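Chemist: Sequence first, then the predicted structure, then my questions.
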Amino acid sequence: MNQHEHYYVPTSSIWPIVGALGLFMIAFGAGHYVPEVTQGKEGFGGWLLLAGLTTIVLMCFGWFGTVIHESMKGLYSAQMDRSFRQGMSWFIFSEVMFFGAFFGALFYARIFAVPWLGGESNNIFTHELLWPDFAGTWPVAATPGGKETEIMPWQGLPLYNTIILLSSSVTVHLAHLSLEKGKRGPLKAWLGLTILLGAAFLFLQAEEYIHAYTEMGLTLHAGIYGNTFFMLTGFHGMHVTLGTLMLLVMWLRILKGHFSPHKHFGFMAASWYWHFVDVVWLCLFVFVYVL
C-alpha cells in the first residue's frame, strides 16, 4: 500500500476577514484623507486610515503568530513547505507586476506623452494650442502655472541610499549563510545590521522628501515629474518599511531560538523579499534619478 504524505489542514480562522476589513478601511480612508490634506477639508479619512493600518498590524501579529505556533509544533510537512514557497513566489511576482505598472507609466510619460506635448511626431498644432512654451524634455521642470521645479540629483542622499540598500543585501545574505552553517552569533549580528541599514534608508528618504518639499519645490503638485517621482519612491519606501518589519520579526524569532540550518523558510522568504526590494531600488535609481 502506498504511504501518503501527511498534510495539515488548519481550522477556520477569523484573520482573513479581519485583513479584508483592514484593507477596506485603508482604501476608503486614504481616498477621503487625500482631499482633506490637499484641499484643507475636515473629515474622518485620516482616522479611518489609521484604524485600517492598526487592524492590519493586529492581523499580522495574530495570523503570523498562529502560523509560527503551528510550525513550531511540527504540524507542517514537506508539502506544506512547498505550498509556502509557491505562495511567496507568487506574492513577489505580483509585486513585480505592481512596480511594472508604475515603471510603465513612467516610460509612457517620458517616451510618448512629453514628446507629443512638446510638438514632436507632427503634433505641432496641438503643442501650440495646449502649451506653446512647453519644451518636450525630461525631466519636466515646469508646470502649466509657470512654477519652476528643481530636479532631484542622483548624487547625495539617493546615492547614499543606494549604497545602503546594496550593503543590506550583502548582510542579509551573510546572515542566511550563517543560519545554514548553524552559527547563531553571526546570524544575529548580520541580520541586526540589515535591519539597521533598512531603518537608515527610511530615515534618509524622509530627509530627502523634506528637502524636496521645503527647498526644491518638488512636490506632488509639481506636474508629471513630481507625480512619478513620489509615486515610485513612495511606494518603494512602503515596501522597504514592510521588509524591515519582516526582518525584525525574523530577528526576534531567532533570539527565541527559532529556525534550524535545514528548516528556516520564514527567514528565507523574508530575505527573498528584501533582495526583491533592492533590485527594484536599483531600477528606480537608474530610471528616476540618473537618466
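Modeler: Ah, there it is.
Chemist: C-alpha only now, for contacts and for neighbours.
Modeler: OK.
Chemist: Next up, the contacts around Phe103.
Modeler: For Phe103, the contact set (CA atoms under 8 Å, 6 or more residues apart in numbering) comprises Leu232.
Chemist: Verify the contact between Leu191 and Ala175 for me.
Modeler: Yes. Counting by CA atoms under 8 Å, Leu191 touches Ala175, with 5.5 Å between them.
Chemist: Okay, Leu284 and Met231: tell me how far apart.
Modeler: 11 Å (CA to CA, to the nearest Å).
Chemist: Tell me which of those two has more neighbours.
Modeler: Set side by side, Leu284 and Met231 give different neighbour counts by other CA atoms under 10 Å, the larger being at Leu284 (19 against 16).
Chemist: Excluding chain neighbours, what is closest to Tyr33?
Modeler: Distances taken as CA to CA, 6 or more residues apart in numbering place Gly45 nearest to Tyr33, at 4.3 Å, with adjacent residues excluded.
Chemist: Now do that neighbour against Gln39, distance only.
Modeler: Distance from Gly45 to Gln39, counting by CA to CA: 13 Å.
Chemist: Those two: who's more crowded?
Modeler: Neighbour tally, Gly45 and Gln39, criterion other CA under 10 Å: the higher count belongs to Gly45, 22 against 9.
Chemist: got the contact list for Gly237?
Modeler: Contacts for Gly237 (CA under 8 Å, 6+ apart) come out as Leu202, Gln205.
Chemist: Work out for me the element it sits within.
Modeler: helix 223-255 (DSSP states H and E).
Chemist: in that helix, what counts as buried?
Modeler: Neighbour-count burial for helix 223-255 flags 223-226, 228-233, 236-237, 239-240, 242-251, 254 (criterion: 16 or more other CA atoms under 10 Å).
Chemist: one more structure, for comparison:
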Amino acid sequence: MNPRKAALITGSAKGLGKMTALRLAEQGIDLIVNYVHSQQEAEELCERVRALDVRCHVVQGDVSKPADRERLVEEAIKHYGKLDILVNNAGPFIRERRLFREYDASEIESLMQGNLLGVMHLDHLVIPMMRASGWGRIIHFGFGHAAEARGWPHRAVYAAAKVGLVSFTKTLAVEEAASGITVNMICPGDIRGANKERYIEEVRHVHDEESPRGRPGTGEDVARVISFLCEERSDFITGNIMDVSGGLDPIRAIVGAASAVKGTVE
C-alpha cells in the first residue's frame, strides 16, 4: 500500500489478533499492538513485526474501559499521526456455560462494554480520521451464524452483544460507504488453543470430527480474510457478516426442562 497505512488491532498479543498483526505486517502496514496482561508476548510480536521492516508500537489497554480505548487511539495518533485500519479483535468471553440468571451485574457490564459498546466507541473515535483521508477499514468480530440472530443458550450476554454488533456493522457500512470506509464482521469458527496461532499447512492433515471441513480452523484462516478486506481494491466489499468456520454451527447447547427447574446446566 502507498502511502503506508497504520492499523490498531485490539487484543493482538496472542491468538487471532497476533496472526492478523503478522499478516498485515507482511502487507507493509504499520501496527499498534494492544494487550491487557500479556506484555512479554506483545513485545516479542513487535520484534517480529519490526524484522519485516514495519513500524510497531505496543500499547497496554482494556477495551472494556472507556479511558483505555481513548488512550489506544491517542497513542496511535502520537506514533503515526493517523489510523487507517481498526481491527476490533478483543472482547471478553466466558467459556463456562451459564444460564443468564447466573451472571452478576458486573459480568454483564463487562461483556457488553467489551463486545459492543467499546467497539462502537472505538469506531466513533477513528471515523473522523478515516473520513478526512477518504479511506478506512473497520473490522468487527462476531460468532458463527450471528447474522441470523439466533438464541445461544448459556451465552446470552455475549450473544446479545455480538448480534447487536451485526446490526451496527451493517448500518455503519452504509453510512460511511461514500467516505471510502468499509465495515465488515468476521465470524470465526470454534478455533481453540494453539490453533489460534497456527497456519493452515500445520493442520491440513489433522482430523477434526466436529468440523464439516474435516480439519480444525487456524489463525491463518481468519487473518487471511481480514488482510483481503484491508486491501486497497476491496472497497466494494462492505456491510458483510463473514463466517470463517469450515461449516461448523457453534450453537449446539441444549437447555432441558430439568435444568431450568433445578438451576443446573446440562
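Modeler: Great, that's in hand. Every value quoted in this text rests on a predicted model; they were computed, and no experiment measured them.
Chemist: Tell me how the two chains score on TM-score.
Modeler: In this superposition the chains share a TM-score of 0.31, using TM-score structural alignment, normalised by the length of the second structure; 132 aligned residues with a CA RMSD of 5.9 Å.
Chemist: Let me know whether the residue nearest to Tyr33 of the first structure touches Val37 as I believe.
Modeler: No. With contact defined as CA under 8 Å, Gly45 of the first structure does not count as touching Val37 (9.7 Å).
Chemist: What helices and strands are in contact with the longest helix seen in the second structure?
Modeler: When the second structure is parsed with DSSP state H, its longest helix is helix 156-176. Contacts defined by 3 or more CA pairs under 8 Å, 6 or more residues apart in numbering; DSSP states H and E place helix 156-176 of the second structure against helix 105-112, strand 136-141, strand 181-188.
Chemist: and of the ones you listed, who's closest to Glu75 of the second structure?
Modeler: Nearest of those to Glu75 of the second structure, taken as CA to CA: strand 136-141 at 18.1 Å.
Chemist: Give me the contacts around the closest one.
Modeler: Residues outside strand 136-141 of the second structure that contact it (CA under 8 Å, 6+ apart) are 84-89, 119, 123, 127, 130, 162, 165, 169, 180-188, 226, 229-230.
Chemist: and it with helix 156-176, angle?
Modeler: Interaxial angle, strand 136-141 of the second structure versus helix 156-176 (axes from the mean of the first three to the mean of the last three CA atoms, to 10 degrees): 160 degrees.
Chemist: Helices along the second structure, start to end?
Modeler: Ranges of helices in the second structure, per DSSP H, are 15-26, 39-50, 66-80, 105-112, 118-133, 156-176, 200-203, 219-229, 257-262.
Chemist: mind listing what's buried in the second one?
Modeler: Along helix 39-50 of the second structure, these residues count as buried under the neighbour rule (16+ other CA under 10 Å): Ala42, Glu43, Leu45, Cys46, Val49.
Chemist: picking that back up, between the helices and strands packed on helix 156-176 of the second structure, which gets nearest to Pro66 of the second structure?
Modeler: Closest approach to Pro66 of the second structure among those is made by helix 105-112 (11.4 Å; CA to CA).
Chemist: May I see the buried residues of the closest one?
Modeler: Ser110, Leu111, Met112.
Chemist: Now do it against helix 156-176, angle only.
Modeler: Using the same axes, to 10 degrees: helix 105-112 of the second structure against helix 156-176 is 30 degrees.
Chemist: what angle separates helix 105-112 of the second structure from helix 118-133?
Modeler: 30 degrees.
Chemist: Who are the packing partners of helix 105-112 of the second structure?
Modeler: Partner elements for helix 105-112 of the second structure (3+ CA pairs under 8 Å, 6+ apart): helix 156-176.
Chemist: could the buried residues of helix 105-112 of the second structure go into JSON lines alongside distance to Ala156 of the second structure?
Modeler: Shown next, in JSON lines, are the buried residues of helix 105-112 of the second structure (distance: CA to CA, whole Å):
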{"residue": "Ser110", "distance to Ala156 of the second structure": "13"}
{"residue": "Leu111", "distance to Ala156 of the second structure": "10"}
{"residue": "Met112", "distance to Ala156 of the second structure": "11"}
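Chemist: And these, which is closest to Lys262 of the second structure?
Modeler: Nearest to Lys262 of the second structure among those: Leu111, at 25.8 Å, using CA to CA.
Chemist: wouldn't Ala25 of the second structure be in contact with Val49 here?
Modeler: Yes. Using CA under 8 Å, Ala25 of the second structure is in contact with Val49, at 6.1 Å.
Chemist: Touching, Met59 of the first structure and Gly19? I think so.
Modeler: Yes. Met59 of the first structure lies in contact with Gly19 (CA under 8 Å); the separation is 6.0 Å.
Chemist: Now a ChimeraX select for only the buried ones of the contacts of strand 136-141 of the second structure.
Modeler: Only the buried entries of these go into this ChimeraX selection, using 16+ other CA under 10 Å:
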select :84,85,86,87,88,89,119,123,127,130,162,165,169,180,181,182,183,184,185,186,187,188,226,229,230
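Chemist: coming back round to it: go through the longest helix of the second structure and flag the buried ones.
Modeler: For helix 156-176 of the second structure, burial by neighbour count (16+ other CA under 10 Å) applies to 156-166, 168-170, 172-173, 176.
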